Structures are given as C-alpha cells and as structure tokens.
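Chemist: Structure here, sequence nowhere to be found:
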C-alpha cells in the first residue's frame, strides 16, 4: 500500500498462465518465474523502481540547492505530486475501460519524456525550481494512470494462490532498488546534481518497452465497461469501495501512516543535508531501510500464509512507532541508520497481504477503480509528506518533526487496531471465499 530460485537450465516460459478461474482451478499454476507476462512486467517495473529510487533520492537535494530553503524544497515536492491527486480517480476509470498494455506503454513513455526534459535543461544550465516541479507533477500524473493499469494487469496474469508471493516479490524488488538507489543516487549527485534523474528516464522507458512485448490479454472484455458513462463508472467505483468496511477504513488511516512515515524520512534527509552530511551517507539511511524491507519481503509469503491481516498489521506498525520514538530521543545519525532498519522489517508482510487480499476479492472489471481509490492513501501522502516534513523542520528543527509525526503514527496504529473488519480477514486459502461481485446495474 509493493523470490524464486533460478533453475540450472533455461525453463520453458508460459504465455498464458492459469488464473483463478473455475476452468483452471484443477491445474496447478506455473511458477511465477515461468509466467512470461509476469516476468516481462516485473522486469520493466524493476528497472523503473531502481531508476526512480535514484531520482527520488536526488529530488529533495536538488530542490534544496535550487531554492536554498528546506520549506521551499518541501513545497516544490508537494506541488510536483499534487497533480496525481486530480488524476488518480479518473485514471482508475480509464484503466477499467482501456487496453491495459497500451495504457502502461503510453503512461510510462510520457513519464520518460518528462524526466528527459529535466535532464536536458540541467545539462544546458537552465533547470529551474518550477521546471522541476512541473516534471514531478507530470510524472505523478503519468504514474496515476500507470499504477491501476499495472494492478489490474497483475491480477490478470497471476493466480489467486500466487498473489501473496507476487506482491512480496514486488516489495523485494522495490527494496533492492532502494538499497542500490540511495548510494548510487548520492554518488551520481556528487558528480552532477541532475545526473540521478537519468535513472527515471531509463526506468520508465524500460517499463514501456517490456509492456509492449506482453502478448497475453491483460483485460477481460471491456465492451460493457465502455458502455457505462465515465462519471457513472467513477460513482460506481467509489460506491463499491465505500460499501466494503475494510476498504472504507483503509482510505483515511493509511493516508496518516504514509504521511507520518514518509514525512519523518523526508525531514531526516533534509536535516542531514542542511547540516553538511555527505550525500552518500544520507543515502545510507534509505539503503538500510530498503535492506530491512528486502529481508521482510523474503519472509512475507510465509508470514502472510500463517497470520491473519489484523495480526500482521499490528506486528508491522508497532515496531515502526517504537523505532521512531528512539530516533526522536537520540537524534543522531547512527540512531537514524540503525532504528530505521529495525522499524521497517515487518512492513512488506502487511503490504503484501493487503494488496493480495484486495486484488483477490475484487472482480476484474473493478480492479482499476479499486486501485485508484485505495491508492489515494499513498497519493495524498506524496505531496503532504515532504510539505509536512520540510515545514516542521523549518519551524522547529528535527525534534519537532519526529515527535509530531510519532504522535500521529501512534494514534493511527491505535485506530487501525480498532478496525474490526481488518481482524476478520483470514489467510490466503480463505480469500476466494470473500470474493465480491460487480455492483448491480
């Protein structure tokens, strides 16, 4: 709210994996490593994740260098992401009535071109703070269309039984990108401030190229979806999500979790930058967080298979609260590095369980709208987190950032623990029993 062992010899690859339908239920699904559409999608997204991680590390530092103000740098990041708030809900409607493969190709290509414009402007000495904000905004809009298309595509090519593993692998992919992205971003930033942005160009281009080569259908028939007016389809999606207590509770509470955690990390990075910490060392904080999440992603399939979602949520978020309390008390570089690793260890398990469960119980024709509506929890946090982190840092220092957001995070975890529908979700072998129908017309 995103591991297999290589064979000794090349294995044949399936183009049409068995999905969780009645016709294919009797046959065991092919391993994910032999599922060609899944492998292609994951290959492009892995490259995008690495390139995006390199670019994201540099953006706050680049904005700080262009403006000279932590608050202004946070504002630029917030303005840059605000476009996604406007695009997210329409994007879900589009994803449910459009060929998903084509939508992924177009959205990723647009993002690649936008990031390339920033690289060219920087090379010519003409990159401004507002140009950077415009690129961030346009890229966020493209991502708003890309994310629900990818979510629906995953559900189309991955059987229900393999969803926890697929989403845990995606979490591990992002963790590996985070491990490499921080130090690589710091190294490239030391050479030229805008050089890390090349990673975003390459990553989005790879996603577009890999999706282009997917030949398996990523949608059911969209004729009926196209017969519904877009505004009616949007209302249908909002009503569908609001009718499910778990989805309804997730909307607000996970916004608060994302704002608290990401706001703290932005505040820490800006504090280290303005106190003269070398960029490579700043990147180590993100690397340790990503390494912890990688370990958590490796353990996630086993944990999701054994623990109910409510238990996983508490086990994942309580250590995050305790870790950030420790950071607020100590306020040292070593504390940031060590405790961020401790806190993030269980996060991939709850992310994988939540993503897998929501995908498993939602019909194909609603996948895009579900992803976009629930994705508001992350999209809303994207502009808020840097704005909150930067503003609090400017107003009162790192102590104010940490203690304020620790209080928000702790209150949110208590709120999640009181959501009864969260505790009713079982292990993956019961998810098919919770499948929901499309709303009646």
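Modeler: Here it is on my side, so go on. Since this is a predicted model, take the numbers as computed values, not measurements.

Chemist: only C-alpha atoms for contact and neighbour calcs from this point on.
Modeler: Fine.

Chemist: Now do the buried residues in the longest helix seen in the chain.
Modeler: Identified as the longest helix of the chain according to DSSP state H is helix 36-67. Burial within helix 36-67, assessed by neighbour count using 16 or more other Cα atoms under 10 Å, is assigned to 36-64, 66.

Chemist: tell me the angle of the following helix or strand past it relative to helix 36-67?
Modeler: The C-terminal neighbour of helix 36-67 among helices and strands, as given by DSSP states H and E, is helix 70-97. Relative orientation of helix 70-97 versus helix 36-67 (axes from the mean of the first three to the mean of the last three Cα atoms, to 10 degrees): 150 degrees.

Chemist: Outside of the helix or strand just after helix 70-97 itself, list whatever touches it.
Modeler: Elements were assigned by DSSP H and E; along the chain past helix 70-97, the next helix or strand is helix 100-123. Contact with helix 100-123 is made by 95, 127, 131-132, 135, 138-139, 142-143, 145-146, 149-150, 152-153, 194-195, 197-198, 200-205, 207-209, 211-212, 214, 218-219, as judged by Cα atoms under 8 Å, 6 or more residues apart in numbering.

Chemist: repeat that for 7 Å
Modeler: Residues outside helix 100-123 that contact it (Cα atoms under 7 Å, 6 or more residues apart in numbering) are 127, 132, 135, 138-139, 142-143, 145-146, 149, 153, 194, 197-198, 200-201, 204-205, 207-208, 211-212, 218-219.

Chemist: coming back round to it: same for the longest helix of the chain, what does it pack against?
Modeler: Secondary-structure packing of helix 36-67 (3 or more Cα pairs under 7 Å, 6 or more residues apart in numbering; DSSP states H and E): helix 70-97, helix 129-157, helix 163-191, helix 197-212.

Chemist: Just put the ones you listed in TSV and tack on mean neighbour count and distance to residue 232.
Modeler: Output for the helices and strands packed on helix 36-67, formatted as TSV (neighbours: other Cα atoms under 10 Å; distance: least, Cα to Cα, whole Å):
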stretch	mean neighbour count	distance to residue 232
helix 70-97	24	10
helix 129-157	24	18
helix 163-191	24	30
helix 197-212	24	29
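
Chemist: how about CSV for those, with distance to residue 354 added?
Modeler: What follows is the helices and strands packed on helix 36-67, written out as CSV (distance: least, Cα to Cα, whole Å):
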stretch, distance to residue 354
helix 70-97, 18
helix 129-157, 13
helix 163-191, 9
helix 197-212, 24
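
Chemist: among these, which is nearest residue 251?
Modeler: Nearest to residue 251 among the helices and strands packed on helix 36-67 is helix 70-97; the distance by Cα to Cα comes to 13.1 Å.

Chemist: Against that first model, consider the following:
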C-alpha cells in the first residue's frame, strides 16, 4: 500500500523532493555564519551574534511576507526568485566590506526565508488533498536527509576555505530554482489575491480551527525546541559529551527520513486533528520522561517519544493548514503556519535558557504541560467539529 501510494504521487513531485534534498544539503551558511564572522572577518562574538540574529529576523519577515507576495504574483514564480536571490546574496557575502555584512545577511535571510512556506504551499496546492500529507512528509524527509548529509561536508569545506561554504549554498539554491522552473507546475488553484474575497485576517478569524491550530503550534513548537537548547545544556552539565547529544539528534533525523512518509500514508484517512493531538501527547510524554529521569537514559527515551510525536504532527498540521486555506490563500496560510512555528523557535531559547538557569527542574514539566495543553485544545476542537457535522447531518436528513 505504501509503495503504491508513493507511485501514485505526481512525477514532478519527485523532482521537487530532489530539489529539497539538494537545497537542504547545501544550506550551510547559517550553520557556520558565527564562526565565519569571528574567525574570518575578525568580529567579536557579540557583533557576530547580532548579525546572525539579523539573519533570523530576516527569515521571519520573509516567511510572513512570502505567502502574500506568492499569492499575489504566483507561488512558483516567487519561489524561483527567492532561491536565485538567496544564491546571489551568498556569493556576495565573502566579498562585501564588513560594514555591509549586517544589511546583506539580513536581506538574504528575508529573501531566502520566503522559500520555505512557498515550497509547502506549492506542494499542498499542486497535489490532490488526499495526497497532501504524504507530499508534505516526503518534503520534510528530504530536508531532514539534507540535515544529516550537509553539516559534515560543510565542516570539511570550511576547514579548507570558508568561501566554498557560500559557493555550495549558492550552487544548490540555483539548482533548486532550476528544478522548480523546469519540472514543477503552478498550483492547481491560481493564487492571485483580489479585493473581492475576504481578507486573510477575516478568513482566519472566521475559522476557529485554524487559529486554534496556530496557537497550539506556537506553544508546542516552543516546547519542542528545547531539545536544541535546554537538553544539550542539561546533558553537558551532567557530564555527557556533546557527541552523545549529537548522536541523539542524528538518530532522530534518520528515523524521520525512514519512517515519516510511510506513517503519513498509513494515517492519511484518519482525522487530521486527532493525529496532531496524538503527536502532541507523545511530545508531552517525552518531556515527562526527562522530568522523571534527567540523565542521558532519560534523554534517549525523550528523543524517541518526541521523534514519534514530530512524525505524527508536523506533516499532518502543515497539510491541514493547506486544507483549511480558501482559494487563493495557500501561500498566506502556509506563511501563517510557518511563522507560528518559527515564532516558537525564536522565543524558545531565551525563555528556556532563563528557566534552566533559575529553576532547571521546572523546565521539562513546563514543556510537557505546553504540549499536553496543545493536545487538549485540538482534541476539544476536533470533538466540537464532529458534533457540529453530526448536527448538520441530522438537520439535513430531518
């Protein structure tokens, strides 16, 4: 069944997934940017941190604005321009004076930040609704595979000449743009905003389900991101070498590459909100395991449970956001969803760092509570939708 479902996906999606893999493998500049700025450009760590932070702000602004621009001028067209603009910025970084690095890197983050929600909107808007979860899961699998492959290659390149890192990212961006231009069709729904339909905010405000999903994603992703902030701090403080932490993250990424798409296909017919809620429950249980057993063994259990939860909720929620999008708003709905997730990523490190510094034993219970509250909120929404649909069915037959 799984292989049959994969074969039924459109041929162009295979090329798009290849592009995702290439781009993810080559997305190295952000990973080594702080080291480059300090060791190659002579900046102090504080200034380098501000510039890297400017790149993050640019990514957030790009993610928020990219959907509206894509809906107005064409999702596929803007995605191609985003990758080409990002490639140009990467080629310029090694050659511009230090004073221009901040604006250039922030602008590059903005332009490149448009591509992620547009890519999700392109997949979700160009394939049949029943195939969306599998398509999103395949796209995520390709990106996770790139995360496994890319950093070691980037480290080798940086050890030889840092300019190679930027060249690799530029080449992979151009390759991805070429694949999208040559093989990927425009979305089935023409995404051109007009003044006739409802505004984005009116559409979202009228859809309780989508804003409940966005709030849940913000809270749960803020908790989930603590595996990248609080967890390595806890492990190193308890005497674990960083290689042990790295092995956990690598194993998680490898499992996602292997298992997420088959799981998405198996569960494609199940109600989305129930699958997302179940994923949140696994996230909460993972953090509870860490609260009870704050050692490396607990971290192994935590990452295993959280990986299962991630495979359940992430592809399903992105596809569900596409399912709820009105005609012509695919890009903006994906921008909203991505921005909620990114906002969780932004607030998680400072808040988690503060809690870990002043009350470390509270961090994991708080994360568990956020995930379980998100699960409860979406489960309640699912029950409300089911009751409403049953009432409508009774009234129509009666």
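Modeler: Done, it's in. The model shown is predicted, which means the values in this text are computed figures rather than measured ones.

Chemist: coming back round to it: residue 385 of the first structure is nearest to which of the helices and strands packed on helix 36-67 of the first structure?
Modeler: Among these, the nearest to residue 385 of the first structure by Cα to Cα is helix 70-97 (7.7 Å).

Chemist: Let me know the angle separating the closest one from helix 129-157.
Modeler: 30 degrees.

Chemist: Which strands and helices lie in contact with helix 70-97 of the first structure?
Modeler: Contacting helix 70-97 of the first structure under the criterion 3+ Cα pairs under 7 Å, 6+ apart are the following elements: helix 36-67, helix 129-157, helix 223-227, helix 230-243, helix 367-374, helix 376-396.

Chemist: What is the burial count for residue 164 of the second structure?
Modeler: If you count neighbours by other Cα atoms under 10 Å, residue 164 of the second structure ends up with 18.

Chemist: cool, and residue 203 of the second structure?
Modeler: By the measure other Cα under 10 Å, the count of residues near residue 203 of the second structure is 17.

Chemist: Just to check, residue 346 of the first structure is in contact with residue 318?
Modeler: No: here residue 346 of the first structure does not reach residue 318: they are 9.6 Å apart, not a contact under Cα atoms under 7 Å.

Chemist: the more surrounded of those two?
Modeler: Taking residue 346 of the first structure and residue 318 together and counting by other Cα under 10 Å, residue 346 has the greater number of neighbours (27 against 16).

Chemist: Run through the residues that contact the more buried one.
Modeler: The neighbours of residue 346 of the first structure, taking Cα under 7 Å, 6+ apart as the test, are 296, 315, 316.

Chemist: what's the neighbour count on residue 275 of the first structure?
Modeler: A count of neighbours around residue 275 of the first structure, defined by other Cα under 10 Å, yields 8.

Chemist: same thing with residue 73 of the second structure?
Modeler: 15.

Chemist: Same check on the one 4 residues further on?
Modeler: Residue crowding around residue 77 of the second structure was assessed by other Cα under 10 Å; the count is 15.

Chemist: Likewise for residue 430 of the first structure?
Modeler: Around residue 430 of the first structure sit 11 other residues, with neighbours defined as other Cα under 10 Å.

Chemist: Can you tell me what residue 25 of the second structure aligns to in the first structure?
Modeler: Counting by TM-score structural alignment, residue 25 of the second structure corresponds to residue 50 in the first structure.

Chemist: Find the nearest non-adjacent residue to that match, please.
Modeler: If you skip the residues right next to it in sequence, residue 50 of the first structure has residue 177 as its closest partner in space, 4.2 Å away by Cα to Cα, 6 or more residues apart in numbering.

Chemist: what's near enough to touch that neighbour?
Modeler: Residues counted as contacts of residue 177 of the first structure (Cα under 7 Å, 6+ apart) are 49, 50, 53.

Chemist: cool, now which of those survive the switch to the second structure?
Modeler: Of the contacts of residue 177 of the first structure, the ones still in contact in the second structure (both residues aligned by TM-score structural alignment, their matches' Cα atoms under 7 Å) are 49, 50.

Chemist: Which of the contacts of residue 177 of the first structure sits closest to residue 410 of the first structure?
Modeler: With Cα to Cα as the yardstick, the closest approach to residue 410 of the first structure among the contacts of residue 177 of the first structure comes from residue 53, at 27.4 Å.

Chemist: what's near enough to touch the closest residue in space to that closest one that isn't next to it in sequence?
Modeler: With Cα to Cα, 6+ apart as the measure, residue 181 is the residue that lies nearest to residue 53 of the first structure, at 4.9 Å, once sequence neighbours are left out. Neighbour list for residue 181 of the first structure: 50, 53, 54 [criterion: Cα under 7 Å, 6+ apart].

Chemist: and if you look at residue 154 of the second structure?
Modeler: Residues counted as contacts of residue 154 of the second structure (Cα under 7 Å, 6+ apart) are 28, 165.

Chemist: cutoff 10 Å now
Modeler: Contacts here follow Cα atoms under 10 Å, 6 or more residues apart in numbering; on that basis residue 154 of the second structure touches 25-29, 31-32, 160, 162, 164-166, 168-169.

Chemist: again with residue 84 of the first structure
Modeler: Here residue 84 of the first structure is in contact with 91, 136-145, 376, 379-380, 382-383 (criterion: Cα under 10 Å, 6+ apart).

Chemist: distance of the match of residue 25 of the second structure from residue 266 of the first structure?
Modeler: When distances are taken as Cα to Cα, to the nearest Å, residue 50 of the first structure and residue 266 of the first structure turn out to be 19 Å apart.
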